[in-house]
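Trainee: Generate a structure from the sequence data that follows.
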Amino acid sequence: MDAHEPDARALLSELIALDTVGGGEGAAASVASGVLEHSGLRVHMADWEPGRGQLVATTPEPADSPPLTFTGHLDTVPATARDWHSDPWRAEIDGDRLVGRGASDMKSGVAAFLVALRRHRARPHRCRGVQVVLTAGEETGAEGAAGLPADLVRTGGWLIVGEPTANRLVPAHKGALWLRLRAHGVPAHGSAPEAGRNAVVALARVAAALHDTADWPAQDGFGAVTANVGTMSGGTQVNVVPDAAELLLDLRTVPAHAAEPLRARVRAIAGPEIEVADLVNLPPVSTPPDAPVVTAVREVLRAAGLDDQPSAPARFFTDASILAERLDAAGTVVLGPGEPEQCHVVDEWCSLSRLDQAVDLYDRLLDSWCSPSPNLG
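Mentor: Below is the predicted model:
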């Protein structure tokens, strides 16, 4: 792709061609860096882990003003190539759909914003400040965002998350509390199970109880807390009573119900013999409907002839769970061209028309930021 004439479709295809499953984000960050440097931003690269590069880029002017920050993650979930109808790491065009791993979640959002920012920067204007934060390790619990050096980022201003919303305004999302449950048993010969204590059976009963629990707390607008038994393992071989087992539980949380009561609920279901420990604790994000950033996005959507009504909170979490507080953001919205139902699926795709639409929306939003209406601040 020619960084002098960026094209969102070409940039998205280039990003998809980079396998960033649990690593390799540095190569994608380098591609983004080329576009951002040509747009006149100062780019700082920071490896979270070897090869897992993250990027923070800011406009040089004004240095003392809170910026509008766009964030997106560069990693993707795995793809099993034999299950796909095309190569997951080679973008394929099928009508209005561009197919490839990360097409919706969320390399399309990154590509659209980079192109919009390039266009915005090419027009003479008085800049209020823009910042781009591209992260690694979001899919495994926003680990990259949590490890981002604090001195790299500028604080304040709006936070725009380019996660997939089909270009609808989403001003809130659930949080995540991931728990590790461990059971300990007593080993014995497989032919004499009564001589031991089976840790897998003990934890399997807990897994079933958690799965069958239907009365998790709820909050109007957000719905109920959800619980998913994601993985379970234990035992060493078939003829040995297993003396250890482990289960990973994914709770999706809502603002009105804190992590500690939910953790206590899991402990009560599991019983005193089961160890329960945190893996990830990411808070929900919720921006009031009258916040200036919500008003600005609604105006941009209306100007583009699109539905401007805020959508229900997203079920998924984003890096905003970390960055909203880290950046002291004046408000957060999720707005991206990807299709929410395409996250983590086989033959993942993004609508090309929505991709182009997102470039226009981000471009308009950048203009509104740099030339704010009196009521937006």
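
Trainee: all contacts plus neighbour counts: C-alpha atoms, from now on.
Mentor: Noted.

Trainee: Just the buried positions in the helix or strand containing residue 209, please.
Mentor: Residue 209 belongs to helix 199-212 when assigned by DSSP states H and E. When neighbours are counted by 16 or more other CA atoms under 10 Å, the buried residues of helix 199-212 are found to be 199, 200, 201, 202, 203, 204, 206, 207, 210.

Trainee: I figured residue 221 hits residue 314, correct?
Mentor: No - the criterion here is CA atoms under 8 Å, and residue 221 misses it with residue 314 at 10.4 Å.

Trainee: Need the residues touching each of those two.
Mentor: Here residue 221 and residue 314 share no contacting residue, scored by CA atoms under 8 Å, 6 or more residues apart in numbering.

Trainee: Settle it for me: which of these two has more neighbours?
Mentor: When neighbours are counted by other CA atoms under 10 Å, residue 221 and residue 314 differ, and residue 314 comes out ahead with 21 against 11.

Trainee: Against residue 319, how distant is residue 143?
Mentor: Note on residue 143: its distance to residue 319, by CA to CA, to the nearest Å, is 9 Å.

Trainee: Of those two, which one has the most company?
Mentor: residue 319 (27 against 17).

Trainee: how far away is the closest residue to residue 319 other than its chain neighbours from residue 21?
Mentor: Nearest residue to residue 319 in three dimensions, chain neighbours excluded: residue 142, at 5.6 Å (CA to CA, 6 or more residues apart in numbering). Plainly put, residue 142 is 14 Å away from residue 21 if you go by CA to CA.

Trainee: neighbour-wise, which of those two wins?
Mentor: Shown here are residue 142 and residue 21; by other CA under 10 Å, residue 142 has more neighbours (23 against 18).

Trainee: coming back round to it: can I get the buried residues of helix 199-212 in TSV with distance to residue 350?
Mentor: Output for the buried residues of helix 199-212, formatted as TSV (distance: CA to CA, whole Å):
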residue	distance to residue 350
199	44
200	41
201	43
202	43
203	40
204	38
206	39
207	35
210	35
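
Trainee: Check those residues against residue 289 and report the nearest one.
Mentor: Using CA to CA, residue 210 is the member of those that lies nearest residue 289, at 34.3 Å.

Trainee: quick one: contacts for that closest one?
Mentor: 227, 228, 229, 266, 269.

Trainee: And the buried ones among those residues, selectable in PyMOL?
Mentor: This is how PyMOL selects the buried members of the contacts of residue 210, with burial counted by 16+ other CA under 10 Å:
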select buried, resi 227+229+266
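
Trainee: how about the contacts of residue 210 in TSV, adding distance to residue 179 and secondary structure?
Mentor: Formatted as TSV, the contacts of residue 210 follow (distance: CA to CA, whole Å; DSSP: H, G, I helix; E, B strand; the rest coil):
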residue	distance to residue 179	secondary structure
227	10	strand
228	10	strand
229	10	strand
266	9	helix
269	13	helix
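
Trainee: I'd like the structure of this one too, to check against the first:
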Amino acid sequence: MDIEEIKREVKDREKELIDLTRDLIRFKSVSGEEGEISAYIKDFFEDIGFSVEMIGKNVLASEKKMKKDPVLILNGHIDVVPAEESGWKHPPFEPFLSNGRIYGRGSCDMKGGLASMIFALKILHEEGVEIGDDILFTATVEEETGGINGAGSIVEGLNGKMCVIAEPTDLKICIGHKGSAIYRVTVEGRSAHGSMPHLGKNAIYYASKMIIALEESKFDKEDKFLGKPTINVGKIEGGERVNVVPDRCVFEIDRRIIPGEDREEVFKEILEIVKQENEEVNVEEVISMLPMKISEDEEVVSILKKVTKEVFGEAKDVIGMDGCSDARFFAEKYIPTVLFGPGKDGIAHTRDEFVDVKDLLLASVCFVDLIVSVI
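Mentor: Reported below is the predicted structural model:
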């Protein structure tokens, strides 16, 4: 199929793609609750004649009996973050189509991208294009909560040549993302009656000074695509009653890490800053997710540049991403991985999250062309 044939085929089947996207959004697949959507995707591929394997609730599908060293791994996560209905114009798990946009939780992150990938595979299969075992599709769970039971579990034994994950990148070619280290800081003080604060040690005051010092942190290192590291204090708890000097305060830090930074050095840096304000403090690492970045010269990047030039008239920009993703699991297995999918920057996880239908169509065209380019 040449690019014009691909565009016509995808456009002619627009309603089918919209319906698939809406079907996926209807599943309230909050992390840890992906059983129903997992079964739906399994049945979908079995119905069109693909070979399917389950690893936990993760779905692996290939046109023929799958192998562990495919040319291309296509990946998407099937979980979403929770959504409170208050504030949404329409219920978050009842997808609503309006003015060329599909609204609903997960539409942008990343059921739109997932649908575009699945649709591309279905089109090629039904057109009689032999995909064979060179392409492995994977739908994985719990990305939003770390991905250990999702992509982290399926990569064992995988040895693919390249991987593309349909995260929302506005159809730009993302070659890396920052890592994240979450630290919990516990500050100890001494309680006293609220009318005699001089007799106590106010743990909230000490924590406040630490937080200000963290906010004023300066970072010298910078990555061409990922920028500088960042730090954010996103949670704080302290005190039991307003008339008691609090003897304990706990806050949590999200430190975003760029390639080239050492995790142990980052921890020491945090510890040094907080201990300057109070020695009676404990810092523990809650979770750590490594950054990842591949070279612009990798074959998967070159192929996507060619694909996007054919689809859009010029190659899409190569970018980096501030957030984490499952790409790190594939990168740790030395599988060059790119993030590429529909969805505008800043829309994921928001109220009235949406994806543009035109971007779904363009993504499907790109995925069809990508698959044809590697088989």
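
Trainee: Superposing both, give me the TM-score.
Mentor: TM-score of the superposed chains, computed with TM-score structural alignment, normalised by the length of the second structure, equals 0.88; 358 aligned residues with a CA RMSD of 2.2 Å.

Trainee: picking up where we left off before, next, format the contacts of residue 210 of the first structure as a markdown table and append distance to residue 60 of the first structure.
Mentor: As requested, these are exported to a markdown table (distance: CA to CA, whole Å):
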| residue | distance to residue 60 of the first structure |
| --- | --- |
| 227 | 45 |
| 228 | 45 |
| 229 | 47 |
| 266 | 49 |
| 269 | 54 |
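
Trainee: Show me how far stretch 328-343 of the second structure is from its chain's centre.
Mentor: 10 Å (CA atoms, centre = their mean, to the nearest Å).

Trainee: Check stretch 285-298 of the first structure too.
Mentor: Using CA atoms, centre = their mean, the offset of stretch 285-298 of the first structure from its chain centre is 19 Å.

Trainee: Likewise for stretch 320-337 of the first structure?
Mentor: Its chain's C-alpha centre and that of stretch 320-337 of the first structure lie 11 Å apart, by CA atoms, centre = their mean.

Trainee: show me what contacts residue 186 of the first structure?
Mentor: 196, 197, 198, 199, 241, 242, 243.

Trainee: and of those residues, the nearest to residue 351 of the first structure?
Mentor: For residue 351 of the first structure, the nearest member of these is residue 199. The distance, counting by CA to CA, is 47.3 Å.

Trainee: Grab the nearest non-local neighbour of the residue mapped onto residue 311 of the second structure from the first structure.
Mentor: By TM-score structural alignment, residue 311 of the second structure lines up with residue 304 in the first structure. Once flanking residues are discounted, residue 304 of the first structure sits nearest to residue 361: 7.4 Å by CA to CA, 6+ apart.

Trainee: quick one: the helices in the stretch 1-150 of the second structure?
Mentor: For the stretch 1-150 of the second structure, the helices defined by DSSP state H, counting those that start in this stretch cover 3-12, 14-26, 35-47, 112-126.

Trainee: deepest of those, which one?
Mentor: helix 112-126 (a mean of 24; mean count of other CA atoms under 10 Å).

Trainee: list the helices and strands it packs on?
Mentor: Applying 3 or more CA pairs under 8 Å, 6 or more residues apart in numbering; DSSP states H and E, we find helix 112-126 of the second structure packed against helix 14-26, strand 72-77, helix 357-374.

Trainee: All the helices of the stretch 251-377 of the first structure, in order from the start?
Mentor: Going by DSSP H, counting those that start in this stretch, the stretch 251-377 of the first structure shows helices at 259-270, 292-303, 320-326, 352-370.

Trainee: between the ones you listed, which gets nearest to residue 41 of the first structure?
Mentor: It is, among these and with distance given as CA to CA, helix 352-370, at 14.5 Å.

Trainee: report the angle between the axes of that closest one and helix 8-16?
Mentor: In terms of direction (axes from the mean of the first three to the mean of the last three CA atoms, to 10 degrees), helix 352-370 of the first structure departs from helix 8-16 by 100 degrees.

Trainee: Look up how far residue 247 of the first structure lies from residue 367 of the first structure.
Mentor: On the measure of CA to CA, residue 367 of the first structure and residue 247 of the first structure end up 48 Å apart.

Trainee: Mind telling me what residue 235 of the first structure corresponds to in the second structure?
Mentor: Checking TM-score structural alignment: residue 235 of the first structure goes with residue 239.

Trainee: measure the closest residue to that match other than its chain neighbours to residue 183 of the second structure for me?
Mentor: Computed as CA to CA, 6+ apart, the closest residue to residue 239 of the second structure that is not its neighbour in sequence is residue 246, at 4.6 Å. Per CA to CA, residue 246 of the second structure is found 21 Å from residue 183 of the second structure.

Trainee: More neighbours: which of these two?
Mentor: Set residue 246 of the second structure next to residue 183 and count neighbours by other CA under 10 Å: residue 246 wins out with 25 against 21.

Trainee: Just give me the match in the first structure for residue 324 of the second structure.
Mentor: So, by TM-score structural alignment, residue 324 of the second structure is matched to residue 317.

Trainee: against the second structure, where does the helix or strand that comes right after the helix holding residue 209 of the first structure fall?
Mentor: Once the chain leaves helix 199-212 of the first structure, the next helix or strand it forms, by DSSP H and E, is strand 218-219. Residues 222-223 of the second structure are where strand 218-219 of the first structure lands when matched by TM-score structural alignment.

Trainee: Check stretch 88-101 of the first structure too.
Mentor: Aligned using TM-score structural alignment, stretch 88-101 of the first structure spans residues 92-105 in the second structure.

Trainee: swap in stretch 165-181 of the first structure?
Mentor: Taking TM-score structural alignment, stretch 165-181 of the first structure hits residues 169-185 over in the second structure.

Trainee: what about the matching stretch, how long is it end to end?
Mentor: 33 Å.

Trainee: Quick one: end-to-end distance for the match of stretch 88-101 of the first structure.
Mentor: By CA to CA, the extent of stretch 92-105 of the second structure from end to end equals 5 Å.

Trainee: Pull out the buried positions in it.
Mentor: 92, 93, 94, 95, 96, 97, 101, 102, 103, 104, 105.

Trainee: if you look at those residues, which of them are in strands?
Mentor: 96, 97, 101, 102, 103 (DSSP state E).
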